[in-house]
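Novice: next comes the sequence, and after it the predicted model I'd like to discuss.
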Amino acid sequence: MSHAAPMTERTVTAPPIYAFNGDADGLCALQQLRLAEGAEAVLVTGVKRDIHLLKRVSASNGAQVTVLDVSHDQNRDDVQRLLDEGASLRYFDHHFAGELPVHPRFTAHINTAPDVCTSALVNAYLGGRHVRWAIVGAYGDALTTLGEALARAHGIDGETLGQLAQLGLLLNYNAYGETVDDLHFAPEALAEALLPFADPLAFTAADGADGVFVALNDGYRDDMTKARALRAERDVPGAQLIRLPGEAWARRATGTLANERLQREPDRALAVLSPKSGGGFVVSLRVPAGCATGADDFCRQFETGGGRKRAAGINHLPEAEFDRFAARFEAAFRV
């Protein structure tokens, strides 16, 4: 009498989940980790302002969730829910975090200093293994000094640095929009286009990049030509407010225009308001280095506001709040 061999149980491990901001910093943090730890992943992302990403994550017992470049303070309830469901969370970020959970399955790599970005935190975690992508992320987040410091530490020449900086700018520009339909490329599609390239410059040079880099570059040039022609609506010593038209090109240009204006006039605060299709505005705020009032502190005075010391925003400012916002903005930053 023959006996069938006993069946061996196979453990099927679910792919790790990455919830990441769709801007340059989030993309470059993700890229470093996938290059170092493996490409298989479930990606959860959206436009830059889509920061409540963990609402869209459902993790079964044992799931591995990595969160990149979105505030813990804005996701705390879902962090706790995922921990209660049995997930393990690894959190890399540089935004205001609030009180963090004390839990054996929660690991935080959070630094809210104004000269730090998430890509740099991941770079430190990986021991500089993919530092060129960290530099791209730093420049995308308008942290020029950080990008230069990383380049010096790793012997990267000026010409190469300029190319890395340009890629960072383009990746960041792509993330701005009210919805993914406003963007040239959905962030998850951009993440997959970047993935094969350990060297960012190989991506920019590759014929096999499906024209992604060329399309980003051309779109940026066209959008910014229009944006640079705009005049400020409110302009006082030390503070300037620009209201954009309600068009897709303007929504894409919002963050890059804010960063560019601040670099040109580093001693002035700048608010850029972009109309939303359903009414109200998205606000991007940039403030000078050493300013007594942080951009994040100012924006948190308004519901849906938050960010970093020098760069922050408000996801929804009702139209009825425009005058109050403008008055507070001028009062806070006028010199």
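Specialist: Arrived safely.

Novice: C-alpha from now on. contacts and neighbour counts both.
Specialist: Will do.

Novice: am I right that residue 241 is in a strand?
Specialist: Yes. Counting by DSSP: H, G, I helix; E, B strand; the rest coil, residue 241 is found in a strand.

Novice: contacting residues for it?
Specialist: 232, 233, 234, 235, 270, 271, 272, 273, 326 (CA atoms under 8 Å, 6 or more residues apart in numbering).

Novice: give me the element residue 116 is part of.
Specialist: If you go by DSSP states H and E, residue 116 is not part of any helix or strand.

Novice: most neighbours among the contacts of residue 241, which one?
Specialist: residue 270 (30 neighbours; other CA atoms under 10 Å).

Novice: for that residue, helix, strand, or coil?
Specialist: Strictly by three-state DSSP, residue 270 counts as strand.

Novice: so it sits right up against residue 283, yeah?
Specialist: No. Using CA atoms under 8 Å, residue 270 makes no contact with residue 283, being 10.2 Å away.

Novice: list residues touching both of the two?
Specialist: What both residue 270 and residue 283 touch, as defined by CA under 8 Å, 6+ apart, is an empty set.

Novice: related to what we said a few turns ago, got JSON lines for the contacts of residue 241, with distance to residue 312 too?
Specialist: Compiled in JSON lines, the contacts of residue 241 are given as follows (distance: CA to CA, whole Å):
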{"residue": "232", "distance to residue 312": "19"}
{"residue": "233", "distance to residue 312": "20"}
{"residue": "234", "distance to residue 312": "19"}
{"residue": "235", "distance to residue 312": "20"}
{"residue": "270", "distance to residue 312": "11"}
{"residue": "271", "distance to residue 312": "10"}
{"residue": "272", "distance to residue 312": "11"}
{"residue": "273", "distance to residue 312": "12"}
{"residue": "326", "distance to residue 312": "16"}
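
Novice: quick check: the two most widely separated of those residues?
Specialist: 235 and 273 (13.9 Å; CA to CA).

Novice: report the secondary structure state of residue 306.
Specialist: Applying three-state DSSP: residue 306 is strand.

Novice: any idea how far stretch 293-300 is from the middle of the chain?
Specialist: The chain centroid and the centroid of stretch 293-300 are separated by 18 Å, computed with CA atoms, centre = their mean, to the nearest Å.

Novice: comparison target below:
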Amino acid sequence: MQAYDVFNGDADGICALHQLRLAEPRTAELVTGAKRDIDLLTRFEVKSGDRLTVLDISLDSNISSLRKHLAAGAEITYFDHHNATHAFEHEHLHLHCDMAADVCSSILVNRYLNNLHWQWAVVAAYGDNLPAVATAMASEAGLNESQRDQLQELGILLNYNAYGESIDDLHFHPAALYQAVHDYVDPFDFLNSAGQFVVLRNAYASDMAFMQGLHAYRQSELTSIFILPAQAWARRVSGILANQLTQEQHGKSFAVLTSKPDGSYVVSIRSGDADNCPASQFCSTFATGGGRRGAGGINNLPASEVDGFIQAFIAYFDKMERPQLSLS
């Protein structure tokens, strides 16, 4: 029997697996990648009796491989908060899915474990752009402002490491970063002792310095669109910038387009009104788009489609114009 731990390489995926393996230790092959590497179930074959744990990758994006692995006789436990419109029941599929805007995969694992390692769920929620949820969890547990700030920084840095066009853009391979994190039961010990934390803190400060003086490419009443150059620093900060903007300007929606080496764009989108204008619904109208209610993305937007994207983005997320848009 072979075991596989399949997880998104961002803060949520790493912290979700970390919690689970602290509570339920298991030797497993790690399958992960950069944040937008989400078709992870296509990367390996299974046989009857193999055990898969899947965390924080879209079920809809992996539906064919999921069915294939189940047909081969694998036992699969799946935690996720992204779109799961194709979810189904199977005797060997144990699905923990919640698409609410205030949930991340680490929170689902935390529920499953009855708050056993809740601090890592707080780290993940901060990293996954759910600061109000994270702060409420931390405050209820008795953490002071300084402690909350430290966990927020850790979450942001773990998330920052996941962004890039490929693994080559990242400071640490997500599997290696997970293994470093997994040496620590207490996140404050990681903050105070791990060399990886120092590297990420310094690299983050260096990359964010490039953002000084950045201006929106296009704005409307409730939207802003930014375009970043084809530079490694831009690929690393694209999602962090989108998260930061949503915290600074509540109620406004943002798109960050980052130029890829081939001339196309990768797009990070944040909705300022996740209930009425879910990011996942908008992104799913594009061939390589997807996500969740509050945040989504497009993995490959051709340069020829940028003008159309901008018009559609403003029409969808600006409430003054949204009723006029048809997504059929």
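Specialist: Nice, I can see it. Keep in mind the model is a prediction, meaning the values are calculated, not measured.

Novice: please state their TM-score.
Specialist: Once superposed, chain against chain, the TM-score is 0.95 (TM-score structural alignment, normalised by the length of the second structure); 319 aligned residues with a CA RMSD of 1.2 Å.

Novice: so what corresponds to residue 89 of the first structure in the second structure?
Specialist: Aligned by TM-score structural alignment, residue 89 of the first structure pairs with residue 76 of the second structure.

Novice: map residue 148 of the first structure onto the second structure.
Specialist: Residue 148 of the first structure maps onto residue 135 in the second structure, by TM-score structural alignment.

Novice: quick check: which element contains its match?
Specialist: Going by DSSP H and E, residue 135 of the second structure is in helix 131-140.

Novice: other residues contacting that helix?
Specialist: 102, 119, 121, 122, 123, 125, 126, 148, 152.

Novice: compared with the first structure, how much does that helix deviate?
Specialist: Comparison of helix 131-140 of the second structure with the first structure after fitting gives an average deviation of 1.8 Å (mean CA distance after the TM-score superposition for the first structure).

Novice: do a quick rundown of the strands in the stretch 151-300 of the first structure.
Specialist: Under the criterion DSSP state E, counting those that start in this stretch, strands of the stretch 151-300 of the first structure are mapped to 234-236, 239-243, 269-275, 281-286.

Novice: got a markdown table for those, with distance to residue 335 of the first structure too?
Specialist: Shown next, in a markdown table, are the strands of the stretch 151-300 of the first structure (distance: least, CA to CA, whole Å):
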| stretch | distance to residue 335 of the first structure |
| --- | --- |
| strand 234-236 | 8 |
| strand 239-243 | 8 |
| strand 269-275 | 10 |
| strand 281-286 | 15 |
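
Novice: between those, which one is closest to residue 143 of the first structure.
Specialist: strand 281-286 (12.4 Å).

Novice: so which elements touch that closest one?
Specialist: Secondary-structure packing of strand 281-286 of the first structure (3 or more CA pairs under 8 Å, 6 or more residues apart in numbering; DSSP states H and E): helix 248-264, strand 269-275, helix 295-299, strand 311-317.

Novice: show me where the first structure has helices.
Specialist: Along the first structure, counting by DSSP state H, helices occupy 24-37, 76-84, 118-125, 131-140, 144-153, 158-174, 187-194, 200-205, 212-227, 248-264, 295-299, 322-333.

Novice: so which of those helices is the most packed in?
Specialist: Sort those by mean neighbour count, taking mean count of other CA atoms under 10 Å, and helix 131-140 sits at the top with a mean of 30.

Novice: measure how that one sits relative to helix 248-264, angle-wise.
Specialist: On the basis of axes from the mean of the first three to the mean of the last three CA atoms, to 10 degrees, helix 131-140 of the first structure is oriented at 90 degrees to helix 248-264.

Novice: could you list every helix and strand in contact with helix 131-140 of the first structure?
Specialist: Counting by 3+ CA pairs under 8 Å, 6+ apart, helix 131-140 of the first structure packs on helix 24-37, helix 118-125, helix 144-153, helix 158-174, helix 200-205.

Novice: reformat those helices as a markdown table; add distance to residue 221 of the first structure.
Specialist: Compiled in a markdown table, these are given as follows (distance: least, CA to CA, whole Å):
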| stretch | distance to residue 221 of the first structure |
| --- | --- |
| helix 24-37 | 18 |
| helix 118-125 | 25 |
| helix 144-153 | 21 |
| helix 158-174 | 10 |
| helix 200-205 | 16 |
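
Novice: among the ones you listed, which is nearest residue 240 of the first structure?
Specialist: helix 158-174 (21.1 Å).

Novice: quick one: the closest one to the second structure mean distance?
Specialist: Averaged out, helix 158-174 of the first structure is 0.8 Å away (mean CA distance after the TM-score superposition for the first structure).

Novice: other residues contacting that helix?
Specialist: With CA under 8 Å, 6+ apart as the criterion, helix 158-174 of the first structure contacts 23-25, 132, 135-142, 148, 151, 183-185, 200-201, 204, 216-217, 220, 252-253, 255-256.

Novice: closest one to residue 332 of the first structure among the helices and strands packed on helix 131-140 of the first structure?
Specialist: Here helix 144-153 is closest among those (CA to CA), at 25.6 Å.

Novice: check the spacing between the counterpart of residue 311 of the first structure in the second structure and residue 30 of the second structure real quick.
Specialist: Under the alignment (TM-score structural alignment), residue 311 of the first structure pairs with residue 295 in the second structure. To residue 30 of the second structure, residue 295 of the second structure is 26 Å away according to CA to CA, to the nearest Å.

Novice: neighbour count winner among those two?
Specialist: residue 295 (26 against 17).

Novice: still on that earlier bit, just checking, the match of residue 89 of the first structure touches residue 90?
Specialist: No. At 9.7 Å, residue 76 of the second structure does not count as touching residue 90 under the criterion of CA under 8 Å.

Novice: please identify which of the two sits among more neighbours.
Specialist: The neighbour comparison of residue 76 of the second structure against residue 90 (other CA under 10 Å) goes to residue 76, with 22 against 12.

Novice: which ones are touching that one?
Specialist: 51, 52, 53, 54, 70, 92, 93, 94.

Novice: most neighbours, which of those residues?
Specialist: Busiest of those [other CA under 10 Å] is residue 54, holding 25 neighbours.

Novice: test my guess that that one contacts residue 5.
Specialist: Yes. Counting by CA under 8 Å, residue 54 of the second structure touches residue 5, with 6.2 Å between them.

Novice: excluding covalently adjacent residues, which one is nearest to the aligned residue in the first structure for residue 190 of the second structure?
Specialist: If you follow residue 190 of the second structure across to the first structure using TM-score structural alignment, you land on residue 203. Spatial nearest neighbour of residue 203 of the first structure, chain neighbours left out: residue 197 (5.8 Å); criterion: CA to CA, 6 or more residues apart in numbering.
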